[in-house]
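Trainee: Got a predicted structure plus its sequence, pasted below:
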Amino acid sequence: MEEVHFNFEDLKVYQKALDFTDHAYELAAKFPKTEIYGLTSQFIRAAVSMALNTSEGSGNTDAQFHKYLQTADDSLRECVTCSTIAFRRGYITQQENQKSRILLLEIFKMIKSLQRYLRSKGKE
């Protein structure tokens, strides 16, 4: 059977967002059970939101895609905060928090670069 493939799956920022989602799930599994409806849920939802908004926005106009990327960026910032809180509460190590921040910085740069490209296309 032929593999079904969608164009947005080729976007590097989408692939990196999926990678971060895997990372977020791994970290969140270390959080205490008391956080299941709090920090755990928020961290995972924010991580998933980056990939969802990137894929959903890619099928729209450039202006709409830019807005979806901004929502992905907003979710990215939530992930930074969730990781920081998890570190401060002792749920994850400094190294795990730093890895999160490095991964998120890479995605952040990709989002901003793609947004700049979309804006420049609109000025042509």
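Mentor: Received it, and whenever you're ready, just let me know what you need.

Trainee: going forward, measure contacts between C-alpha atoms and count neighbours the same way
Mentor: Fine.

Trainee: which strands and helices sit next to whatever helix or strand residue 117 lives in?
Mentor: Taking DSSP states H and E as the criterion, residue 117 maps to helix 94-122. Counting contacts by 3 or more C-alpha pairs under 8 Å, 6 or more residues apart in numbering; DSSP states H and E, helix 94-122 packs against helix 12-28, helix 62-88.

Trainee: Spatially, what comes nearest to the spatially most central residue of the chain if we skip its sequence neighbours?
Mentor: For the chain, the residue nearest the mean C-alpha position is residue 50 (3.5 Å; C-alpha atoms, centre = their mean). Spatial nearest neighbour of residue 50, chain neighbours left out: residue 72 (4.3 Å); criterion: C-alpha to C-alpha, 6 or more residues apart in numbering.

Trainee: let's bring in a second one:
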Amino acid sequence: MNNFRNLLIWQKSMALVTGIYNSTKAFPKEEAFGLTSQIRKCAISIPSNIAEGFGRDSNKEYLRFLNISVGSLFELQTQLEIAKNISYLTTEQFNKQYEDSREVERMLISFVNKIKERK
């Protein structure tokens, strides 16, 4: 594979970012620099680190960036829970975003394990 855009995990995480942006549009304006910003930053970090790691010279470095993506994903899942708990997200919105994030999580963990096997 010669381009990170061909990775299904990158494509799915990009779709997750789009969903997150759409879901956070209705958050209160006073959250623009709080939870809204933080959720979006976490979401953006996932495909960004997948792409950045792809361009690195070694599997060790790639794994480091993929692990950053995993951390950002877990942070995002936590913040989605917070948004649901304070009624910024409906249960339906939360369930959709959380399930999408869980799909990315499973794919990302599997991808990390495959790269580890290549060592």
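Mentor: Nice, thanks for sending it over. Since we're looking at a predicted model, the values are computed, not measured.

Trainee: thinking again about what came up before, tally of neighbours for the residue nearest to residue 50 of structure 1?
Mentor: Residue crowding around residue 72 of structure 1 was assessed by other C-alpha atoms under 10 Å; the count is 26.

Trainee: And for residue 84 of structure 2?
Mentor: Neighbourhood size, residue 84 of structure 2 [other C-alpha under 10 Å]: 17.

Trainee: for the aligned residue in structure 2 for residue 48 of structure 1, what are its contacts?
Mentor: Taking TM-score structural alignment, the alignment pairs residue 48 of structure 1 with residue 44 from structure 2. When contacts are counted by C-alpha atoms under 8 Å, 6 or more residues apart in numbering, residue 44 of structure 2 is found next to 14, 17.

Trainee: Buried residues, the helix holding residue 117 of structure 1. List them.
Mentor: Within helix 94-122 of structure 1, the residues that qualify as buried are 96-97, 100-101, 103-104, 107-108, 110-111, 114-115, 118, counting by 16 or more other C-alpha atoms under 10 Å.

Trainee: now swap in stretch 32-41 of structure 2 and tell me
Mentor: The neighbour-count check on stretch 32-41 of structure 2 (16+ other C-alpha under 10 Å) flags 35-36, 38-40 as buried.

Trainee: Please dump these into a markdown table; it should also carry secondary structure and distance to residue 12 of structure 2 for every row.
Mentor: As requested, those are exported to a markdown table (DSSP: H, G, I helix; E, B strand; the rest coil; distance: C-alpha to C-alpha, whole Å):
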| residue | secondary structure | distance to residue 12 of structure 2 |
| --- | --- | --- |
| 35 | helix | 23 |
| 36 | helix | 21 |
| 38 | helix | 20 |
| 39 | helix | 17 |
| 40 | helix | 16 |
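
Trainee: Nearest to residue 28 of structure 2 among those residues?
Mentor: residue 36 (8.6 Å; C-alpha to C-alpha).

Trainee: what's near enough to touch that closest one?
Mentor: Under the criterion of C-alpha under 8 Å, 6+ apart, the contact list for residue 36 of structure 2 reads 24, 27.

Trainee: what number of residues lie near the aligned partner of residue 86 of structure 2 in structure 1?
Mentor: With TM-score structural alignment as the matching criterion, the partner of residue 86 of structure 2 in structure 1 is residue 89. Residue neighbour count, defined by other C-alpha under 10 Å, stands at 11 for residue 89 of structure 1.

Trainee: ok, now residue 73 of structure 2?
Mentor: The burial metric for residue 73 of structure 2, expressed as a neighbour count using other C-alpha under 10 Å, is 25.
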